[in-house]
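Q: Got a predicted model here, sequence first, then my questions.
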Amino acid sequence: MPEAFDQIFVASRAVVAGIERPAVVGVRAGTIAAVGTVDADADWSGERIRLADDEVLVPGIVDTHVHVNEPGRTDWEGFTSATSAALSGGTTTLLDMPLNSLPPTTTLQALRVKQDAAGGQCFMDVGFWGGAVPGNLDQLGPLHDAGVFGFKCFLIDSGVPEFPPLSSSELVQYMQRVAELGALMIVHAEDPDVIAAAPQARGRQYSDFVASRPDSSEVSAIHTVIEAVRSTGARAHILHLSSAAALDELRAAKAEGLPLTVETCPHYLTFAAETIRDGSTTHKCCPPIRGESNRDELWEGLSDGTIDMVVSDHSPCTVDLKQLDSGDLGTAWGGVASVEVALRAVWTGARERGIELARVVDWMSTRPAAVVGLTEQGGIDVGRRADLVAFAPEESLTVDARRLHHKNKLTAYDGITLRGAARRTWLGGREASTAHADGRFLVRSDTPAPTRIATSREHDPKETP
């Protein structure tokens, strides 16, 4: 008797267990129930979905670093626009950062406010980070119990007054609590003293902006984090690494066995300081995009495993805050809007370097899911959720910021030709659509009852995490 599935995906090319090969994937009740060779489905029954010859079946991208900004700064972005843009780019899971929204996610009550704002707006699955700021040490436990994926802190001014940085001594204190909880601390690692001593950025020259946030600021701050990990035993994750000068110490810390992971971002792998025109505030981000040789070393750090993963750090704002008319890199808001083009940007750079698509999938789906503890996402394996993308790696398209789904039509990638297209996306085996906001709220897999997930449409912030 034929084995019954809800959907059967047939692909001449698929990334399965880190290898690109032909595959058929049987899905039942939103979960991958079987993975076989192309002729294994002869006795399978169900809806057949055949990918085109130029498409590769890949797991949905897991983007753990997105600034959605809702509530409070919804004119910057919001759950409707952010999840629509992410879905268009092949992302099926995103984690929302705790700052730039008002209130920031630094208390249990603020988490409930954010979940309430997100309800009914998510076209894909969304989880939340908590924040670690001076004075909220007692909130880490309640936020952890509510299912946040960890806690973000800054070691330098965040740019918004409601999310102040931790001092070095506070970092140790908070990481001691993180260790007790078995949680994860994610760190914006720039040293405020180093930056205070550097030349201040003023005007349009991009080289002046880079000089205002030197490599040594990241190296020093990362050293501080490593020492805190060593003294507390807490897990830590370095956010948006831009400086290759920190790679040697990171390699040594990992070789020592310290529980430390590292991410970088598409803009650090795509652009180089030498080619960014003066006054291009769409390229401004902190830490900054550095030089071409630095970019090459970041690619090497990815290839040798020192850098674990690539995430967008989608950090949008309104057009006026980018100060396009003046081009003042000292006063314009910092952040690159990129969630819709992240996969394409990284694949374009990887392809140019002879790196296989399977490696990109590992960096942008499998490893992010593993780092944050998402056990259902990140791969085409039996037992995982059928979050899948038909990706056309050779399709070429020039980015037009006006056509992106981001709320504010600004991106550093405007006018850049990138390879790859997410032609179709499925969430739990069902083709995704912006016609229905039926994405789920995700919490850590070890979160205690009453429930592990709730759909945004059904979510009641008073009852479920």
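A: Yes, it's here.

Q: Going by C-alpha atoms from here, please, whenever you check contacts or count neighbours.
A: OK.

Q: This protein: helices as residue ranges?
A: 79-88, 108-118, 140-145, 168-181, 192-197, 206-212, 215-232, 247-255, 266-270, 292-303, 342-352, 357-361, 367-372 (DSSP state H).

Q: Compare those and give me the one nearest Leu404.
A: Leu404 lies closest, by CA to CA, to one member of the helices of the chain: helix 79-88, at 7.0 Å.

Q: before we move on, back to that, just put the helices of the chain in a markdown table and tack on distance to Glu20.
A: Below are the helices of the chain laid out as a markdown table (distance: least, CA to CA, whole Å):
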| stretch | distance to Glu20 |
| --- | --- |
| helix 79-88 | 23 |
| helix 108-118 | 36 |
| helix 140-145 | 37 |
| helix 168-181 | 38 |
| helix 192-197 | 44 |
| helix 206-212 | 39 |
| helix 215-232 | 35 |
| helix 247-255 | 29 |
| helix 266-270 | 22 |
| helix 292-303 | 18 |
| helix 342-352 | 15 |
| helix 357-361 | 6 |
| helix 367-372 | 17 |
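
Q: Single out the most deeply packed of the ones you listed.
A: helix 79-88 (a mean of 26; mean count of other CA atoms under 10 Å).

Q: which residues sit against that one?
A: 68, 70, 92, 118, 121-124, 339-340, 404-407, 422, 425, 432, 434 (CA atoms under 8 Å, 6 or more residues apart in numbering).

Q: Can you tell me which of these are classed as buried?
A: 68, 70, 92, 118, 121-124, 339-340, 404-407, 422, 425, 432, 434 (16 or more other CA atoms under 10 Å).

Q: picking that back up, nearest approach to Val389 belongs to which of the helices of the chain?
A: Smallest distance to Val389 across the helices of the chain (CA to CA): 9.8 Å, for helix 79-88.

Q: Check it against this one:
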Amino acid sequence: MNDYDLVVRSRRTVLPDGERPAAVAVRDGRIAAVTGHDDAPPAGTRVDLGEVALLPGLVDTHVHVNEPGRTEWEGFATATRAAAAGGVTTIVDMPLNSLPPVTTAAALAVKRDAAAGRCRTDVGFWGGAIPGNTPELRALHGLGVFGFKCFTADSGVPEFPPLSYEAMEEAFTEIASFDGLVIVHAEDPGSLSVPVGGTYDAFLASRPPSAEQKAIEQVIRLAEATGVRAHILHVSAADGVEPLSRARARGVRVSAETCPHYLTLSAADVRPGATQFKCCPPIRDAAVRDGLWRALAAGAIDCVVSDHSPCPPELKRGGFDEAWGGISALQLGLPAVWTEARRRGHELADVVRWMSAAPAALAGVTGKGAIEVGNDADLVAFAADETFTVDPAALRTRHRLTPYEGRELTGVVRATWLRGEVVDDMPRGRLLRR
């Protein structure tokens, strides 16, 4: 009799203690054993990857799916299809830009109904903290959201307004009372300006690194005062990292993330009118990018997630002062980061830590983030030495406008398993609760 449903073995299996030859045995959707490569047990299905690497499924805690309400921007079917094609097996969906935004228990129910039966990966949900909804936060927490997102500056959509620093203190105090997590888009509104003209240089100058640093310092102050656990989203420059490191050293519970586009692109890549590069905070110059890599290598930045924020192509028309600010690259995050990480001397195990283990730990997504016994059998076959040129026609998102078009990347996702089953067109994903 077969002892296991599936055994996958690879000479490059990335485990919590590093990369080595190993076999991973699956029973009832979970990892039941991890053995030596040549000690693989009997199974109903056996897959031998040879030198193709075996990774845990990535966990992307920063995805804007936009359904319901703006499903023409992206939806659960297309977002999770693209995620799986990029080796991501779990996403946590942001509370905006859907309609209604997830700022009440009723809105969360609408969001979950929209996602039900449409997901090819597992999906969790963030709640939102906006002016006036502090009384809703405890109920949302009880319903299983993974934490609460807020903005210090304009979010870009009117139904999700920012919190003043005074209102943030009220929300932080409430979230701390039930030991929740708050995640913050940190740009100081008083340090931002209106870009003059539609050029990228003008847009870049309108959102300086000092705006990020000032907002991060305010978040640290409020986290220290209230005791809340706080996380800084999409750090675009290392200026704010030093305050974070000092705060952590004195026991403040703060963490930070960055994104593939800040680690792999630079302002020099942005051609006139190429608004597919526009995001907030903006992509900065190569020296700033180098600083982010140093912070990531030192552990001052905890994780790397996509901030996938797509829109229809018509919303990217016009200059950088008018176009929607969001990067669409959910499917390409793993090869993009691996291409640059490898060039800088990092290992696959580093990328797995940044893009799987750390995001899972941040949000408290249990059973994910590592190839270890008891976890869900979420696995990725990744040809780490194979290169490809990004062709938008091969992307699985609803819209295929991406700043990576035509770039050569290293690393190809050959297969993705969700709880031991190959991800295909059948929507087997589950809706997760904290």
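A: Received, thanks. All values derive from a computational prediction rather than experimental measurement.

Q: returning to what we had before: now intersect the contacts of helix 79-88 of the first structure with the strands, please.
A: Using DSSP state E, the subset of the contacts of helix 79-88 of the first structure located in strands is 92, 422, 425.

Q: which position in the second structure aligns with the second one?
A: Applying TM-score structural alignment, one finds that Ala422 of the first structure aligns to Val413 in the second structure.

Q: my read: its match touches Leu58, true?
A: No. Judged on CA atoms under 8 Å, Val413 of the second structure makes no contact with Leu58 at a distance of 11.6 Å.

Q: what sits in contact with each of these two?
A: Gly87.

Q: these two touch, right, Asp39 of the second structure and Pro21?
A: No. With contact defined as CA under 8 Å, Asp39 of the second structure does not count as touching Pro21 (10.5 Å).

Q: Show me which of these two is the more surrounded one.
A: Pro21 (19 against 11; other CA atoms under 10 Å).

Q: For the more buried one, which non-adjacent residue is spatially closest?
A: Arg11 (3.8 Å; CA to CA, 6 or more residues apart in numbering).

Q: check contacts around the one you found.
A: Applying CA under 8 Å, 6+ apart, the residues near Arg11 of the second structure are 20-22, 37, 49-53.

Q: which residue lines up with Thr78 of the second structure in the first structure?
A: Match for Thr78 of the second structure (TM-score structural alignment): Ser81.

Q: so how far is Thr455 of the first structure from its match?
A: Ser81 of the first structure is 18 Å from Thr455 of the first structure, where distance means CA to CA, to the nearest Å.

Q: swap in Lys407 of the first structure?
A: Lys407 of the first structure is 23 Å from Thr455 of the first structure, by CA to CA.

Q: likewise Trp426 of the first structure?
A: 16 Å.

Q: Trp76 of the first structure now?
A: Applying CA to CA to Trp76 of the first structure and Thr455 of the first structure gives a distance of 24 Å.

Q: more neighbours, these two?
A: Neighbours per residue, other CA under 10 Å: of Trp76 of the first structure and Thr455, the larger number sits with Trp76, 22 against 19.

Q: what sits against that one?
A: Contacts of Trp76 of the first structure (CA under 8 Å, 6+ apart): 69, 316-318, 407-408.

Q: again with Arg120 of the second structure
A: Here Arg120 of the second structure is in contact with 77, 80-81, 84, 423-429 (criterion: CA under 8 Å, 6+ apart).

Q: Let's see that with 7 Å instead.
A: Each residue near Arg120 of the second structure by CA atoms under 7 Å, 6 or more residues apart in numbering is listed here: 80-81, 423, 426-429.

Q: What separation is there between the aligned partner of it in the first structure and Thr80 of the first structure?
A: In the first structure, Arg120 of the second structure lines up with Phe123, judged by TM-score structural alignment. Distance, Phe123 of the first structure to Thr80 of the first structure, using CA to CA: 7 Å.

Q: if we can go back for a sec, could you export the ones in strands among the contacts of helix 79-88 of the first structure as a markdown table, including distance to Phe154 of the first structure?
A: Listed next are these as a markdown table, based on distance: CA to CA, whole Å:
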| residue | distance to Phe154 of the first structure |
| --- | --- |
| Thr92 | 27 |
| Ala422 | 34 |
| Thr425 | 35 |
